[in-house]
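# okay, sequence plus prediction incoming.
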Amino acid sequence: MQTAVVGASGYAGTELVRLIADHPYLSLVLMTGESTAGKSVADHVPSLAGRFPTELYGSTEDVFASHAEVVFLALPHGASQVLVPRLLDQGRVVIDLGADFRLKSATEYEAWYGHVHATPELLQTAVYGLVERHRSELRDAQLVAAPGCYPTATTLALAPFLDRGVIEASGIVVNALSGVSGAGRTPSDRLHFPRLHGNAEAYGLVNHRHTIEMQQELGAELLFTPHLVPVSRGMLVTAYARMKMDITAGVALEILRQSYADDPFIVVTANPPSLKDAVGSNLCFVSATVDPRTGWLIAMSSLDNLGKGAASQAVQAANVALGFDESAGLSLIGIAP
């Protein structure tokens, strides 16, 4: 199927281009970049030069005149709302990597994102693109809202225990470490090398926008604190929840194994996952243990923030929506060392 990537010059968009270039069923016909329109793809992203030596980025408006049947949107939050209705009216399948259609409540969206949603009627239409939780809903979906990186890692770690009533649905604490590519390509003081190198810092305390997305997906209340660490990509989540049932660490791991037995991209490990385990793949590593002394369960996960946390997850969701093999074009092998 002919495919376009709008916002192809950013980090997530570049990763989409890389994945779609070798996808067996998707054919890339347009790459756009609002600030790079007319510029060489190979010059902007040299790693793509071998496959796209002469191609140029188009402008966002070019997508409406293109032959693309599937459109991936990798744009800043808020930018998709004016594009999606027009794309749907043209009969295209839309996979949005931004936050514009993840929340079901327009009121919650305004509260957490600071502006009124332009197309609230589509919030109930969009299907949340976490395949492991919404596989059946995604089939034949026209509008897919790809989840955020933190909500993906957090949901996959905690959901099996909330689903079974093993842990309390309130008072959950989530700490997360993310590579700096999750902050996007635009330079900032916080991402300046002398400040970032050898450093780590918490940000978005109490009001990080991904909090409401996690709470919606998990049906739970949580306190979320993300941390920026000086690596380019990768994510590690450690979550803490009070247990309602007296279970062992072995039982906790068995719950994860049973929950994800049919999910090819979830790896359950007895050892705590590391931040780099999943880098370069669509994998998410999950693990859990319990502390009988305090009555807390510890759930852990790691993924590639540009992979399962963004681009490859969007491709996985598109595969399901379009009726392809779920694993088409995606890697089950990370990069090591």
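Here it is on my side, so go on.

# could you use CA atoms for every contact and neighbour count after this?
OK.

# okay, the closest residue to residue 113 other than its chain neighbours and residue 129: tell me how far apart.
With C-alpha to C-alpha, 6 or more residues apart in numbering as the criterion, residue 113 has its nearest non-adjacent residue at 6.9 Å, and that residue is residue 209. Separation of residue 209 from residue 129 (C-alpha to C-alpha, to the nearest Å): 18 Å.

# of these two, give the one with the bigger neighbour count.
Under the criterion of other C-alpha atoms under 10 Å, the comparison of residue 209 against residue 129 puts residue 129 first, with 31 against 16.

# the more buried one contacts residue 136, correct?
No - applying C-alpha atoms under 8 Å, one finds residue 129 not in contact with residue 136, separated by 10.8 Å.

# select the longest helix from the chain.
helix 149-163 (DSSP state H).

# centre of the chain to that one, how far?
Counting by C-alpha atoms, centre = their mean, to the nearest Å, helix 149-163 is centred 12 Å from the centre of its parent chain.

# show me which residues of that helix are buried.
149-162 (16 or more other C-alpha atoms under 10 Å).

# can I get those residues in TSV including distance to residue 237?
Formatted as TSV, those follow (distance: C-alpha to C-alpha, whole Å):
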residue	distance to residue 237
149	10
150	8
151	10
152	10
153	7
154	7
155	10
156	10
157	8
158	10
159	14
160	15
161	16
162	17
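
# identify the residues contacting stretch 48-67?
For stretch 48-67, contacts defined as C-alpha atoms under 8 Å, 6 or more residues apart in numbering pick out 2, 4, 6-9, 18, 21, 29-34, 36-43, 86-87.

# same question for stretch 109-121.
Applying C-alpha under 8 Å, 6+ apart, the external contacts of stretch 109-121 come out as 81, 82, 85, 100, 103, 106, 207, 209, 212.

# for that stretch, buried residues please.
So stretch 109-121, judged by 16+ other C-alpha under 10 Å, has buried residues 109, 113, 117, 120.

# ok, which pair from the residues you listed is furthest apart?
Using C-alpha to C-alpha, these span at most 13.5 Å, a distance reached by 113 and 120.

# one step back: farthest-separated two in the contacts of stretch 109-121?
It's 85 and 207 that sit farthest apart of the contacts of stretch 109-121, by C-alpha to C-alpha, at 29.3 Å.

# below is structure B, check it against A:
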Amino acid sequence: MKISVAILGATGYTGAELIRLIDAHPHFEIAHLGAHSQASKLAGEVLPGVGGHIAAMTLQPADALLPDEVELVFTALPHGAAAASVFTALEAGKKVVDLSADFRHKTHDVYRAAYGADHPHPELFNEAVYGLTEHVRDQVACARLVANPGCYPTSVLLPLIPLLKAGVIDTTSSIIIDSKSGTSGAGRSAKTDLLYCEINESVKAYGLPRHRHAWEMEEWALGFAGCETKVRFVPHILPMNRGMLSTLHLSGSNTASWFDLLQQAYAGEPFVKILPQGTLPSTAGISGSNRCDIGIALLSESEAVIVSCIDNLLKGAAGQAIQNANLMFGFDETTGLARHALWP
């Protein structure tokens, strides 16, 4: 039996990755592709990477009526634009995995602080499950709306939550997080600062003084670990297609136990890999996989550096979305997802 799927926002990098994953999935099949400015074109005209029958599908307006047979909707639309589509899909009886930021927060006040706008459907905040899969499997399995976490928060929260739960992190001052992402994380829309001559041979920070994902990290550190946390988060963009590396500068107690705490937290997890002590991950080591690789370097009894790597388009977006959708429909969460990176 196949589950019919709609992808709204199909022509962005995340949408294209969803197409690639779903077309190869044994239980999902694409029945509807929604776009915004590219509506009425063939998918193959807009997405040079797609082939076969998908390339011949006509892109529908993002707000077009969904076919009756569709049971699952992925919304890969910009924040602010996704909320209305999510509401409409839920009203039509569909399950939704939202890859925008529109349902990642628990209160309207936090959403407004992070995104500078009012939310059109705050009544859905309490229903949405924040889909950091490894920590909410049971809730995801019962959900009709999953808010897929942001890529930066995924890379930060996976190593941070077990240590916060164990009470070994000093939260009296800000946790310093330095993150770097490939340019696909900035989306596919034309932007002057992403032109080849602007981005090549260059690294730059952005989003200061406070990037919107800082609110997400703090809110869900509290949600999962039960402690107030402040982060000093600085993201950087690198001249590479994909990949994300986050470096967490941490202080606390008994750092010698941190490696074991992380190993115990993620023992048997298919998509979280704790590297041997002293070994640090690289973006090449996870590219094309749905894995998060985590390495730890102990500096002293009270200080350590943790490095976390994900593919921003997979574990940071489309891959984690499929992982959550698998659980929502009772499939093994690894179905259709790669544990192994593209190498070389």
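Arrived safely. Small disclaimer: the values here were computed from a predicted structure and weren't measured.

# which position in the second structure aligns with the residue nearest to residue 113 of the first structure?
Counting by TM-score structural alignment, residue 209 of the first structure lines up with residue 212 in the second structure.

# so how far is residue 233 of the second structure from that match?
Distance from residue 212 of the second structure to residue 233 of the second structure, by C-alpha to C-alpha: 10 Å.

# next: residue 291 of the second structure.
In this view, residue 291 of the second structure and residue 233 of the second structure are 22 Å apart by C-alpha to C-alpha.

# then residue 307 of the second structure?
Look at residue 307 of the second structure and residue 233 of the second structure: by C-alpha to C-alpha, they are 14 Å apart.

# equivalent analysis for residue 254 of the second structure, please.
24 Å.

# so which of those two has more stuff around it?
Between residue 254 of the second structure and residue 233, residue 233 has the larger neighbour count (other C-alpha under 10 Å), namely 25 against 13.

# what's that one aligned with over in the first structure?
The equivalent of residue 233 of the second structure in the first structure is residue 224 (alignment by TM-score structural alignment).

# now residue 146 of the second structure
Match for residue 146 of the second structure (TM-score structural alignment): residue 144.

# list the contacts for that match?
Residue 144 of the first structure sits in contact with 94, 95, 96, 126, 127, 128, 129, 138, 317, 318, where contact means C-alpha under 8 Å, 6+ apart.

# swap in 10 Å and give it another go.
If you count contacts by C-alpha atoms under 10 Å, 6 or more residues apart in numbering, residue 144 of the first structure has them with 72, 93-97, 101-102, 125-130, 138, 314, 317-318, 321.

# just to revisit the earlier point, check which helix or strand covers the match of residue 233 of the second structure.
Taking DSSP states H and E as the criterion, residue 224 of the first structure maps to strand 222-228.

# what's the angle between that strand and helix 149-163?
Put simply, strand 222-228 of the first structure runs at 150 degrees to helix 149-163, going by axes from the mean of the first three to the mean of the last three C-alpha atoms, to 10 degrees.

# still on that earlier bit, shared neighbours of residue 129 and residue 136 of the first structure, anything?
320, 321.

# hmm, back to that, which of the contacts of stretch 109-121 of the first structure has the most neighbours?
Result: residue 100 is most packed of the contacts of stretch 109-121 of the first structure (other C-alpha under 10 Å), 26 neighbours.

# show me what it aligns to in the second structure.
Under TM-score structural alignment, residue 100 of the first structure pairs with residue 102 in the second structure.

# which one is that match nearest to, not counting chain neighbours?
Nearest residue to residue 102 of the second structure, sequence neighbours excluded (C-alpha to C-alpha, 6+ apart): residue 79, at 5.4 Å.

# what does the one you found align to in the first structure?
Residue 79 of the second structure maps onto residue 77 in the first structure, by TM-score structural alignment.

# which residues touch its match?
Counting by C-alpha under 10 Å, 6+ apart, residue 77 of the first structure has contacts 97, 98, 99, 100, 101, 113.

# could you identify the most distant pair in these?
Farthest-apart pair in the contacts of residue 77 of the first structure is 97 and 113; separation 15.7 Å (C-alpha to C-alpha).

# can you give me the strands for the second structure?
Counting by DSSP state E, the second structure has these strands, from start to end: 3-8, 28-35, 60-61, 70-75, 95-98, 129-130, 145-147, 175-182, 204-205, 231-238, 244-251, 272-274, 292-298, 303-310.

# save the ones you listed as TSV, and put in distance to residue 334 of the second structure too.
TSV is the format used below for these (distance: least, C-alpha to C-alpha, whole Å):
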stretch	distance to residue 334 of the second structure
strand 3-8	17
strand 28-35	13
strand 60-61	30
strand 70-75	18
strand 95-98	16
strand 129-130	19
strand 145-147	17
strand 175-182	25
strand 204-205	34
strand 231-238	29
strand 244-251	21
strand 272-274	12
strand 292-298	14
strand 303-310	16
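
# quick one, what contacts the aligned partner of residue 266 of the second structure in the first structure?
By TM-score structural alignment, residue 266 of the second structure lines up with residue 260 in the first structure. Residue 260 of the first structure makes contact with 132, 156, 160, 254, 266, 267, 268, 286, according to C-alpha under 10 Å, 6+ apart.

# just checking, the last one touches residue 272?
Yes - because the distance of 8.0 Å satisfies C-alpha atoms under 10 Å, residue 286 of the first structure is recorded as touching residue 272.

# that older thread, can you tell me how far the match of residue 266 of the second structure sits from residue 266 of the first structure?
On the measure of C-alpha to C-alpha, residue 260 of the first structure and residue 266 of the first structure end up 6 Å apart.

# ok, residue 208 of the first structure next?
Using C-alpha to C-alpha, residue 208 of the first structure is found at 26 Å from residue 266 of the first structure.

# looking at those two, which has the bigger crowd around it?
Between residue 208 of the first structure and residue 266, residue 266 has the larger neighbour count (other C-alpha under 10 Å), namely 22 against 16.

# contacts only, for the more buried one.
Here residue 266 of the first structure is in contact with 132, 156, 256-257, 259-260, 282-286, 301, 303, 332 (C-alpha under 10 Å, 6+ apart).

# now the buried members of those.
132, 156, 256-257, 259-260, 282-286, 301, 303.

# let's have these in a markdown table, adding distance to residue 230 of the first structure.
Below are those laid out as a markdown table (distance: C-alpha to C-alpha, whole Å):
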| residue | distance to residue 230 of the first structure |
| --- | --- |
| 132 | 30 |
| 156 | 24 |
| 256 | 30 |
| 257 | 32 |
| 259 | 33 |
| 260 | 31 |
| 282 | 22 |
| 283 | 21 |
| 284 | 21 |
| 285 | 21 |
| 286 | 23 |
| 301 | 19 |
| 303 | 16 |
